[in-house]
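S.K.: Got a sequence here, can you model it:
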Amino acid sequence: MFLLLFVLKKAHIGYDMRKKVIIMEQVLVAVIIILVVLIIGLSIARIQERTTEYDVFEAERKSRPYTEAEVHHHEMKFGTNAKPNNPVRVSEATEEEIRHLVLSGKKILAIKMLVEKTGMSLSDAKHRIDQY
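M.R.: I've put the predicted structure just below:
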């Protein structure tokens, strides 16, 4: 910018022409600043979107029960007695349905429902149903 002004002063051009060049230069600087701000804003928005997607993914991953494959992986890695510290959670509605099935003598259906809704093993589901 200053270099251009220096060149313009050395060149013998009219005052009006210098004024136009200065205005064009200021407009160019303003456009560049706007573009930089726009690019930074879009980058920040994209980072926030990725972070939000990751947070949702992690929350879903932590809230679901362990699958048989994950339990098997833990057993292979840490020994057969090792179990994940994430107990299986059952909603109150499911708990009521299971309790109703057990009280009406339909333990097999209750075990099947527990396995389908939680992903726990048959033996764990049977043990849990026997506790009712």
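S.K.: going forward, measure contacts and count neighbours with C-alpha atoms only.
M.R.: Noted.
S.K.: Which residues are in contact with residue 113?
M.R.: Neighbour list for residue 113: residue 98 [criterion: Cα atoms under 8 Å, 6 or more residues apart in numbering].
S.K.: Look up how far residue 95 lies from it.
M.R.: In this structure, residue 113 and residue 95 are 10 Å apart, going by Cα to Cα, to the nearest Å.
S.K.: name the helices or strands packed onto the longest helix that the chain contains?
M.R.: Counting by DSSP state H, the longest helix found in the chain is helix 15-63. Packing contacts for helix 15-63, counted by 3 or more Cα pairs under 8 Å, 6 or more residues apart in numbering; DSSP states H and E, involve helix 2-10.
S.K.: for comparison, sequence B:
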Amino acid sequence: MAISTALIVPPVFAETPEDLFEIHCAACHNSGGIGNPGLAPPLNRPVFWQALGSKAPEYLTGVVVSGLAGRLDIQGQMYIGLIMPPVASTTDEELIEIGNWVLQSLGETEEVLTQDLLDAARESQPSHANLRAMRPAVD
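M.R.: Okay, here's the model as predicted:
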């Protein structure tokens, strides 16, 4: 008689926005948003987020709603050919928490991502070209 050894994995409960980032974003953007060379750019770049200024929440909501593709040159690393898909694995509340953590903790800004901005991005579906055009030339 064969003995079954089932792996029991407890559910993952996020307690902080950083935990949510680890669950939903770190597979590509790495723990703490440090990026994965050639795969996904680092998000822990305060100069970038601060250069976006008041447009940072609009840019971030556009990226999570529409995804992003196209050539990006960031800190000497080229990202091309890979597409960040729209984020679909979170609730709006989680997405807002993650977005605010990125803007405020990684970006060192006081900018805030809101439900209204998320709804507006879903309605307008910003193009990848428009999102790339919003990017400041600081990388």
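S.K.: TM-score of the superposition?
M.R.: Scored against TM-score structural alignment, normalised by the length of the first structure, the superposed chains reach a TM-score of 0.23; 57 aligned residues with a Cα RMSD of 5.5 Å.
S.K.: Once you drop chain neighbours, what's closest to residue 72 of the second structure?
M.R.: residue 79 (5.1 Å; Cα to Cα, 6 or more residues apart in numbering).
S.K.: The one you found: neighbour count?
M.R.: 19 (other Cα atoms under 10 Å).
S.K.: swap in residue 94 of the first structure?
M.R.: The burial count for residue 94 of the first structure: 15, using other Cα under 10 Å.
S.K.: for the one 5 residues further on, same thing?
M.R.: The local packing count at residue 99 of the first structure equals 17, with neighbours defined by other Cα under 10 Å.
S.K.: What strand or helix carries it?
M.R.: helix 92-103 (DSSP states H and E).
S.K.: Give me the contact list for that helix.
M.R.: For helix 92-103 of the first structure, using Cα under 8 Å, 6+ apart, the contacting residues are 107, 109-110, 113-114, 129, 132.
S.K.: go with 6 Å
M.R.: residue 110 (Cα atoms under 6 Å, 6 or more residues apart in numbering).
S.K.: buried sites along the next helix or strand after it?
M.R.: Scanning forward in sequence from helix 92-103 of the first structure by DSSP H and E, the next helix or strand is helix 107-118. Neighbour counts over helix 107-118 of the first structure (16 or more other Cα atoms under 10 Å) mark 107, 110-111, 113-115, 118 as buried.
S.K.: Quick check: next helix or strand after helix 107-118 of the first structure?
M.R.: Immediately after helix 107-118 of the first structure, counting by DSSP H and E, sits helix 122-130.
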